[in-house]
Each structure stands twice: as C-alpha cells, then as structure tokens.
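Structure for this input, please:
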Amino acid sequence: MERLQKIISKAGAASRREAERLILAGRVTVNGLTVTELGTQADADRDVVAVDGVNIGAPKQKLYFLLNKPGKCISAVRDDRGRRTVVDLLPEVEEYIYPVGRLDYDTEGLLLLTNDGELMNGLLHPRYEIEKTYIARAQGLVTADDIRQLCRGVMLEDGMTAPARAKLLEVADNGAWSRVQLTIHEGRNRQVRRMLQAVGHRVQSLKRTAFAGLTLAGVPRGRYRSLTAGEVDRLKKIAGAAAEVPAGAGHKES
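Modelled structure (predicted):
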C-alpha cells in the first residue's frame, strides 16, 4: 500500500505536490469512489485509481516531449473554464501525459511533458537547481544597475531570490521597453515577472527559451517533438533519477 499522491506521481499523472491539490479538489477516485483525504493509501496493482475520470496505471511506455508553448494556453491537463491546455496541442498522444512544472497562461516557450513521474519530480526538486532561461520584454529602460540587482538577487514578498544570470539584449530607441535575458534555478510562482517588477519594470511579454540544457531549436511555436534517448538519459542524470532509458524514448513529432 502507498499514499495516493505517490501512486499518482509514479504514474506520471502529476507531481506529488500537484497530486495533493488534485486529491483535495475531489478530482481523484479509487475504485470509483472520490477521495479527498491526503493520507489515503491504495494498492497500485489492485485498485483502480483515476484522475478526472481517466484511469492511471503504470505507463506501458515512458514518453517525453518538448513543446514550444504558445500564449493563451494553460499548463495543465484540463481546465474547468474550457480554455486550451498544453495537452490539447499533442492530439496524437493518447497516453496520459502531464507538464513538468508550469508556464503562465500568457508565457510562451519551452515546456516538457511526460508520463515519467520519477523524472518529473527530480526536475522539479529544488535540490538539483535545474536552470531555466527566459527572455522578457520589460517596460521602460532597464539599466546596468537593474541588471546587477537581478544578478545579486532581489527581495520578493516570499524572500530573497537566489543570484541569477541577467543580460540586457536590446533597448527601444525611445527607451519605452527593454529586452532582458534571465537565467534562474528556482521555481517560484511568476518569479521572472516579479523579479523584474521588483527593479521597477513590468513584464510585457515572456518566453522560456531553455530548460535543463534543452532549447527550442527547430520547434516552431505551438509544435512539439519527442526527446531523444540521449536527451532523456542526460535529464535523468542531472535530476538524480535512474539513467535507464527505454527504447523509443518518445512519440511521433508534430
């Protein structure tokens, strides 16, 4: 017997933290009965566990995808308000997959999706300090002092951020906006937007261009590709997961 959130995570249906939210929201059933207690245990081999009515078992094949997420899209499997989700962008994939972390509704760029719960938890765990690079278009003239502050870390309402790598890429001729590249390894909610706001610049648009050494090269906005076996192996190593990679690491490209 295992805790329900661990079963959900192992199946690749959600991270453990997200699994807890799903349970509390009444979106998980065991043998047809809705479960809302976080301490509930189940037998993954005998009980039928479902999320949003979809049975989740140990995946028959581990799948790994890199998506170039467009704006106006939810980083989730479903949305109660009927908005488009990132899973909707992979219609050929019939297996239950889940995004690794989140990008805001309006944020574009690199997002991984998988049914490998172990890898997902490793990539999201703060101990591994997985780097993420963003390019932001920020309102106003970002100065060299602003860049230095971002590099040192800035104070947010939930505490001081870790030092980041920041670079000024472009400034409008009239100083109305600036384009900034920012690399962080923390995973706080809306962190890049809040960091730039903390130094006096509202983010007008934001795109994640790199994650854990992967980039968007060759993947147009709204499209996706399977990760190679080599890429999966490297992710497993940096995320502290087992390095064993199944043959056929993903699914057909889109």
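
Please make it C-alpha for all contacts and neighbour counts, starting now.
Will do.

residue ranges of the strands in the stretch 1-150 of the chain, please?
Along the stretch 1-150 of the chain, the segments classed as strands by DSSP state E, counting those that start in this stretch run 2-3, 28-30, 33-35, 41-42, 49-51, 54-55, 64-69, 98-99, 108-114, 132-139.

wait, which of those is closest to residue 225?
Counting by C-alpha to C-alpha, residue 225 lies closest to strand 64-69 out of the strands of the stretch 1-150 of the chain; the figure is 5.5 Å.

by contact count, what packs against the closest one?
With contacts defined as 3 or more C-alpha pairs under 8 Å, 6 or more residues apart in numbering; DSSP states H and E, the secondary structure elements packing on strand 64-69 are strand 108-114, strand 224-226.

list the contacts for the closest residue to residue 194 other than its chain neighbours?
Setting aside the residues directly before and after it, residue 194 is nearest to residue 156 in space (C-alpha to C-alpha, 6 or more residues apart in numbering), at 7.3 Å. By C-alpha atoms under 8 Å, 6 or more residues apart in numbering, the contact set of residue 156 is 194-195, 198.

Highest neighbour count among those residues?
With neighbours defined as other C-alpha atoms under 10 Å, the most crowded of the contacts of residue 156 is residue 195; it has 22 neighbours.

The structure of the following sequence is requested for comparison with the preceding one:
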Amino acid sequence: NDGEIAERLTHPSYDKKKIYQVSLDKELSDEDYHKILDGITLTDGDVKADELEFIDAGDRRKVGIEIHSGKNRIVRRIFDSLGYNVKALDRVYFAGLTKKGLKKGEWRYLTEGEINILKIGAYV
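Purely as a prediction, here's the structure:
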C-alpha cells in the first residue's frame, strides 16, 4: 500500500527482474530462441531476455524467461511477434519475491524481511 515503492517496483524505467514460466501453442524453434536472447524489435522499442531456458528438456513448448523490461504485456508481445500464442503465463519471481509454497489463487502477507527487501530494492 506504499504508492512510491509500488511505482519504483512496477514502472518500466526501473527495470526490476522478473521470471515467468510460459506455455506456448507450439514448440519454440532454435532460431526464435536465439532471436529472443539476441533482442527483437517491437513497436515500442527493442527488448531481449536476460535468460531463456526450456523448463523440461523434452518439451520445447514450455520455457522460463528472465526479463528486466517492465513494458506492458512484454512477454506475450515477444512471443506474439514471432508467431506464438501464449497459452499460459505465470510470473514466478518479482523483485526478490517468489510464489514458492503458494498454490494458484492463494496469497499471504509479506514478512517484515520481504517488505525490507522490497524497500531496499525499490531504491537500488
């Protein structure tokens, strides 16, 4: 409920680290894999993933992507620009926080330590 911290954590200009698990409608090609890592041009500028990995070596439709860009719907737009339909998208890491131990739809209050991590991270 701190507007200034929320702004610093979510505004694109602050480039906070986010990790997503993405399920695609088809297998990610080697060519597109490298395009995402090397950088692609979208209507609002260039973007590239910091890291991109297959979640399961046997399934090239599920990837993990680490990105710092805070542009609106950036992960969906990256894959859409290459002809993929994102079937499921799950942010699993944001600004030092994970969803570990939480089931879909569950939530919990942040610990004091997590709040401090966010406050420190918002100003770094």
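
follow-up on the earlier one: switch the helices and strands packed on strand 64-69 of structure 1 over to a markdown table; also include mean neighbour count and distance to residue 49 of structure 1.
A markdown table is the format used below for those (neighbours: other C-alpha atoms under 10 Å; distance: least, C-alpha to C-alpha, whole Å):
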| stretch | mean neighbour count | distance to residue 49 of structure 1 |
| --- | --- | --- |
| strand 108-114 | 25 | 19 |
| strand 224-226 | 22 | 27 |
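
what about those strands, which gets the closest to residue 240 of structure 1?
From those, taking C-alpha to C-alpha, the stretch that ends up closest is strand 108-114, at 16.5 Å.

Determine the set of other helices and strands touching the closest one.
Contact partners of strand 108-114 of structure 1 among helices and strands, from 3+ C-alpha pairs under 8 Å, 6+ apart: strand 64-69, strand 98-99, strand 203-211.

Highest mean neighbour count out of the ones you listed?
For those, the largest average neighbour count (mean count of other C-alpha atoms under 10 Å) is found in strand 64-69, namely a mean of 26.

dump the residue contacts of residue 5 of structure 2.
Applying C-alpha under 8 Å, 6+ apart, the residues contacting residue 5 of structure 2 are 118-119, 122.

coming back round to it: reformat the helices and strands packed on strand 64-69 of structure 1 as a markdown table; add distance to residue 21 of structure 1.
Below are those laid out as a markdown table (distance: least, C-alpha to C-alpha, whole Å):
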| stretch | distance to residue 21 of structure 1 |
| --- | --- |
| strand 108-114 | 19 |
| strand 224-226 | 27 |
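
looking at the ones you listed, which is closest to residue 17 of structure 1?
When those are ranked by proximity to residue 17 of structure 1 (C-alpha to C-alpha), strand 108-114 comes first, at 16.1 Å.

Give the aligned equivalent of residue 161 of structure 1 in structure 2.
In the superposition onto structure 2, residue 161 of structure 1 corresponds to residue 47 when matched by TM-score structural alignment.

now that match: how far from residue 75 of structure 2?
According to C-alpha to C-alpha, to the nearest Å, residue 47 of structure 2 stands 10 Å off from residue 75 of structure 2.

before we move on, what about residue 9 of structure 2?
17 Å.

What is the end-to-end distance of stretch 94-114 of structure 2?
With C-alpha to C-alpha applied, stretch 94-114 of structure 2 spans 12 Å between its terminal residues.

scratch that, stretch 67-85 of structure 2
Between the opening and closing residues of stretch 67-85 of structure 2 lies a distance of 19 Å (C-alpha to C-alpha).
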